[in-house]
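1. have a look; sequence and predicted model below, questions after that.
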Amino acid sequence: MDAANMLVPRAHIQNHSEGTAVVPHWGYADRVVPCTNDAGSCTYLDVVYAAHDLGMYYTGIIWATIGGILLIWAVGRHFSRSQPSGVQLPVQKGEGVNQSRSAIARLSRAVPAYARQYLLPDAARPVFGRVTRTQVLTLVVLTGYLTVFSFVGIIYGKWVTPVKKLPGVYNIRTSLGPWADRVGVIAYALTPLSVMLSSRESILSLVTGLPYQSFNFLHRWLGYIIFAQSGLHTIGWCVVEIRLYQPQPKVAVEWIVQPYIIWGVVAMILLTLMLVLSTPWGIRMTGYEFFRKAHYVLAMVYIGACWGHWAQLKVFLLPGLLVWFIDRGVRFIRTALLHYNFLPSGHMGFRAAPANITFFKDETHGDVVRLDFDHPQDAWDVGQHFYLSFPESSIWQSHPFTPLSLPVYGADSQRHSYIFRAKKGETRKITELSALRTARMTDHEQPHEGLMAEAKLSVVLTGPYGEQTLRGLSSDSNVLCVAGGTGITYVLPVLLDLASRPQSSNRHISLVWVVRRRSDIDWVAPELAVLKRKCPNLRTGMHIYVTRAAEEQDATAPAISEKRTVNDCSKEIEPSSSDASSASISSALSVHGVAKADLGLNHYQARPDLGVVVRDFVAGTISGTTDVYASGPGEMISDLRGIIAGANKGGEVWKGVDRWDVRLTCDDRLEW
């Protein structure tokens, strides 16, 4: 083997001067035929090209499988939406038994209940974080599928061949090279899938109906798989070129300076940087916004480096670039159309939404801001969220917020209401800006009970995004809403929508909200007032748990544990931060406080036992299934997943007992 032939990318040991024809191989270097090298080298080349050709077929099978799954999913969604729910016959009170359904209908309910029973709880939290067993099972199946295709179809062997013009010097040729190529090809093939899993304007969401954020787990772990495959590809060829091929170090030096190898090293460095920055440690060190923007830039440069490394596989790289640019372009267009309105001058143009600010001071746990504004647009679906950016702070950052207001279909303008707590970064800057503007207003005008809603803040919206939580909710389903802190914004629209509709007398609806202080109720006092006026629909009541009552001025007062009757709607709730407001709301709702003194402690605290809450709610239903909507801290969501899993009993659902068919819809993006 002469040096000139070694410098041809992946030309291996082919002798171009003695060949009579060139056979193209898709995604690989052309092969020179006939092979005029020694028998071992020719056999090795047969193995290399056969393994590569099979690998390309396998990547097609992988994508055909992904496409087939998505097609079946889309067809199944279409038919499930088009099927009528059927007429419900009377059921035995207290049992919820429905024997009128066919075996297929009962099976269609029993199988998901069985699946939730075993797949809903968190799986190996120290390794995977707060994700369900369903997501981990999907990852395991995908990993196993890719592992099989990484090894099959390769003839494994070892060939010792002489080095030309160097008597007594031999090359060791093994199947390590073909295998390293195979895992590298699969890493390339997975690149567009990784980009699709990270897209906000998600094609996968359009097909499956799942919100884009539900794919974040697979995106992160698919990135780990691509990193592992790329690393194995790199290590494999380093062993071949630096150790097995002779003479050394001549072969290694001539190999490492080739342009395609330099681009491969650059791609591996970029991939390693993306991995390090995406770890919890990396995000804490650099900040989430830096991680997000750096991830975008590094990912695009990485794809370019992969193109430079092996342009023959650009068929996998180009779709990844296109999907990314389409995602960014659609975001820009949606934002522009959403804000293309009449300007004060009467002309049409881009206009940010002016939001009213209501500021809630809380130096201990973080100040809370409420934004209210009207914006001309179509209604969104309950459960969806918007990305909000604040031009007066930064146009380069946006954060997802769920509107707590109820969309009105057919209206020319929609009311947007948001609440969020300041932590750090952009939300802290916005809170400080809101506090400053509110303070300026109070310097010139008499404040109304400590709150000023006249201060303004410009808001730019992008969206809506996310799932439609009420789609698929049957008319006889019982609804339990559980929220922690600002997570109330996720469940309030559900209750407001249900309260606006005629309700079955057998339908149970309940709200459990956990807050730190009793004054936190004022965040959403107007919405609670609406629910209070229609509280016959909330047959088991609204329950608010105050966890840190000792921090209130009335911490020495006796603990409150009021049990109200279903139709006790005699008092009105008014939005205010005063003690009178809290007392008014307490009289209308069930506000629980358990004295820690009774537990050997020195201040009040109340936390609901979610297991008891869910069990009592399900036991109190008369007929129909139960849908649980939840939002709050990760620990609460994890507990609820296990509790809801235990509440599902597929065998009982098969018998027609609907109460053991319990579903959970949660939004765990919020912390409180």
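-> Thanks, I have it. No experiment lies behind these values; they were computed from the predicted model shown.
2. going by C-alpha atoms from here, please, whenever you check contacts or count neighbours.
-> Fine.
3. give me the buried positions along stretch 527-546.
-> Buried positions in stretch 527-546, judged by neighbour count with 16 or more other CA atoms under 10 Å: 527-529, 531-533, 535-546.
4. in strands, which of those residues fall?
-> Among the buried residues of stretch 527-546, the members falling in strands (DSSP state E) are 542, 543, 544, 545, 546.
5. the residues you listed: which two are farthest apart?
-> Largest separation among these by CA to CA: 542 and 546, giving 13.2 Å.
6. can I take it that residue 379 is in a helix?
-> No. Read with DSSP: H, G, I helix; E, B strand; the rest coil, residue 379 is coil and lies in no helix.
7. I'd like the distance between it and residue 343.
-> Taking CA to CA, to the nearest Å as the criterion, residue 379 is separated from residue 343 by 22 Å.
8. residue 349 too?
-> 6 Å.
9. between those two, who's got more neighbours?
-> Between residue 349 and residue 343, counting by other CA atoms under 10 Å, residue 349 is the more crowded of the two (15 against 12).
10. any chance of the ones in strands among the buried residues of stretch 527-546 in JSON lines with distance to residue 27 as columns?
-> Below are those laid out as JSON lines (distance: CA to CA, whole Å):
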{"residue": "542", "distance to residue 27": "63"}
{"residue": "543", "distance to residue 27": "63"}
{"residue": "544", "distance to residue 27": "62"}
{"residue": "545", "distance to residue 27": "62"}
{"residue": "546", "distance to residue 27": "63"}
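11. what count of nearby residues applies to residue 71?
-> Using other CA under 10 Å, residue 71 has 14 other residues around it.
12. ok so it is a helix residue?
-> Yes. Counting by three-state DSSP, residue 71 is found in a helix.
13. then this one, side by side with the first:
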Amino acid sequence: MVHIQNFTDASSLEPHWGYADRVVPCTNDAGSCKYLDVVYHSHDLGMLYSGIFWATIAGMLFIWTLGRRLLPSRRADEELLVPVRPVRSSPRGGIERLQHALSASARRYLLPDFARPIFGRTTRLQVLSLLVLTGYLAIWSFVGIVYNKWVTPVKKMPGVYNTRTSLGPWADRVGTLAYALTPLSILLSSRESILSLLTGLPYQSFNFLHRWLGYIIVVQSSLHTIGWTIIEVKLYQPQPTVGRDWIRQLYMIWGVVAIVLLFFLFALSTPWAIRLTGYEFFRKSHYILAMVYIGACIGHWDKLSCYLIPALIVWFMDRGARLVRTAILHYTVLPGGEVAFGPAKATTALFPDPNGDVVRLDFVHPHDAWSVGQHFYLCFPESSIWQSHPFTPLSFPIHTDGISCGVQHSYIFRAKSGETKKVAQLARTKLQQAGADAPLTAVILTGPYGETIATHLTQEVNILCIAGGTGITYVLPVLLGLAYQPRSVKRKISLVWAVRQIADIAWVQPELDRIRQLAKSIDLTIRVFVTRETEAQSTMCEKTRYTDESKSTSEPVVISESGETSDSSSKTALPASDPREQPIHRHPDLNVLVKEFVNDTICGRTSVYASGPGRMISELRSIVAQCNDGSKVWKAEERYDVSLVCDDRLEW
């Protein structure tokens, strides 16, 4: 707007936040003055609407946080190892029944995946949140702009006219909103998430909105660029002089740099690009390009730095908090009194597998216990200090006694490619060198992160755990925690685990043995499905039931790697099966298993805990949604109140 104003005859300059100062009074022709009125008024409204947008977000977060403080959930981890009140037999109160009925109705319609080819494995609730945000932004993109056209003469060029339209004010509006959304995008991507502290939602719950908000910013920036390109190279005259002078300006050079970087960010974040270049390249390039992009945006229009500088501050706070977390976990006082940084030393076990070797890590580390459901980022400095990966501990978070004082950590992961494959190769080399001794692997921890699912583990809830492969790490702590609670005769608990081969059970044999020892406190049914071995290759019971009254007295069935029964020196030991049960050598029918579990419950709600391949999680979302019925829950039929708690990190 600077080049069409007459600064020579100006009596004063009128400041406008986030825009160029305006010359007053306007001494241009009537059409240009009217156009300038529309431009500055629309921009001022745009800044106001951006403030309203952020005030709306702040208000929603305030109400959400206040609700969490005023109406906290009863935590099951407070029940562990202490007496608790028995399962209630009386109906719930009206307000509580209404709350659960509404929750069940919402899950029925909002839990399943929505338009998977477009949004991926994303629930309807997340897509609904995106649509609400998009609609809200669409309103602020168009409201308050006077839509008109003004044809004005070009000074000292008779017969040559500029065409001024509301395309300019509208292009400015979407550009302003793109800047205003930048700090929100950074907030949604933060691992040390302020949003998680306020809402209680795990940081990965915001990944979907972060990705699609980035797409919205790409669209807004593109429309802003296209709009002003049309204006400067077509509508303003004379051409090509105006267009050439416009693109040579420093702010425009930075604008070109910013839009090019933004398109690189978009291209490299697509699923096909991540598969082509690898996740680690995507992550690091995303960090670098994003920071340079924000710097280019400041160079393009520094008057809107009020949005961009906070975005940089949030990003650096996130990175700094990660370093502080790691330092707190690993800086310890040595016997000589010195303070030093030292990684944990994990004993390593390797389970060869043609589909990718499985590595198990076990170590004790001195720090506070995490909550069931949370995960840590593990870095293996012997392989690379520049990469870390999220893993869920399969051990129950409780302090150990004795010489190795601390919390027991146990992890398993399948080494397919990249960093995990390097760790497996390193473990194999150490095993060959160490002989019979278990090798040690250095591990640097950062965390814990994620959702605290202990709030769901009350005695009034029936528990169904479903896992696929290494997803067992997410549900085992749930079962181990339940084993510490006083027994409830009405509660039903079941584990469904799908493995490729019978030998895979050796991954978590100590934990299964521990559950067997503690099984007197819970009524537990275990079903293990072998999906890639025939009946002739392995033997597996469909169901092993533990109760106080009837417990298997037979010796464990020991399965060798060849599938033949052998002695206890073999890798996999399982409780003996009821001879009437048939081995399960197929994929589990989750639709039948979940509905059968829900229909067989005596009383109370049901929580389904699940972790595994993406298609399994998507299938479970639809099945659990069908099991919910708000009208029946309102009538005190609590079995139709079924929730799903799943580990969706496998979709990252």
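-> In hand now; what should we look at? Worth saying up front: this structure is predicted, and the values here are computed from it rather than measured.
14. list the TM-score for the superposed pair.
-> The pair, once superposed, lands on a TM-score of 0.93 when counted by TM-score structural alignment, normalised by the length of the second structure; 633 aligned residues with a CA RMSD of 2.3 Å.
15. which of the three states applies to residue 387 of the first structure?
-> Assignment for residue 387 of the first structure (three-state DSSP): strand.
16. count the residues that sit near it.
-> 18.
17. quick check, nearest of the ones in strands among the buried residues of stretch 527-546 of the first structure to residue 427 of the first structure?
-> residue 546 (24.4 Å).
18. how close does the aligned residue in the second structure for the closest one get to residue 541 of the second structure?
-> Under the alignment by TM-score structural alignment, residue 546 of the first structure pairs with residue 530 in the second structure. From residue 530 of the second structure across to residue 541 of the second structure, the span is 10 Å (CA to CA).
19. one more: residue 306 of the second structure?
-> 64 Å.
20. repeat that for residue 528 of the second structure.
-> As judged by CA to CA, residue 528 of the second structure and residue 541 of the second structure stand 7 Å apart.
21. and for residue 56 of the second structure?
-> Separation of residue 56 of the second structure from residue 541 of the second structure (CA to CA): 56 Å.
22. now the helices: where do they sit in the stretch 501-650 of the second structure?
-> With DSSP state H, counting those that start in this stretch as the criterion, the stretch 501-650 of the second structure has helices at 509-518, 590-599, 614-627, 630-634.
23. cool, and the stretch 151-300 of the second structure?
-> Here the stretch 151-300 of the second structure has its helices, by DSSP H, counting those that start in this stretch, at 167-189, 194-199, 207-230, 241-247, 250-268, 271-277, 279-300.
24. nearest to residue 480 of the second structure, of those?
-> helix 194-199 (26.4 Å).
25. separation between residue 591 of the second structure and residue 466 of the second structure?
-> Residue 591 of the second structure sits at a distance of 12 Å from residue 466 of the second structure (criterion: CA to CA).
26. the two: which is more packed in?
-> Neighbour totals were compared for residue 591 of the second structure and residue 466, and residue 466 leads with 29 against 15 (other CA under 10 Å).
27. my guess is the more buried one contacts residue 496, does it?
-> Yes. Counting by CA atoms under 8 Å, residue 466 of the second structure touches residue 496, with 4.7 Å between them.
28. show me which of residue 306 and residue 541 of the second structure is the more surrounded one.
-> A count of neighbours by other CA under 10 Å puts residue 541 above the other of residue 306 of the second structure and residue 541, at 22 against 14.
29. make CSV out of the helices of the stretch 501-650 of the second structure and add distance to residue 242 of the second structure.
-> Output for the helices of the stretch 501-650 of the second structure, formatted as CSV (distance: least, CA to CA, whole Å):
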stretch, distance to residue 242 of the second structure
helix 509-518, 74
helix 590-599, 66
helix 614-627, 54
helix 630-634, 64
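30. with residue 572 of the second structure as the reference, name the closest of those helices.
-> The closest of the helices of the stretch 501-650 of the second structure to residue 572 of the second structure is helix 509-518. By CA to CA, the value is 7.1 Å.
31. onto which residues of the first structure does that closest one map?
-> Under TM-score structural alignment, the alignment places helix 509-518 of the second structure onto residues 525-534 of the first structure.
32. to the chain's geometric centre, what's the distance from that stretch?
-> Remark: stretch 525-534 of the first structure is offset 31 Å from the chain centroid, using CA atoms, centre = their mean, to the nearest Å.
33. please apply the same query to stretch 111-124 of the first structure.
-> Between the centre of stretch 111-124 of the first structure and the centre of its chain there are 18 Å (CA atoms, centre = their mean).
34. done for today, thanks.
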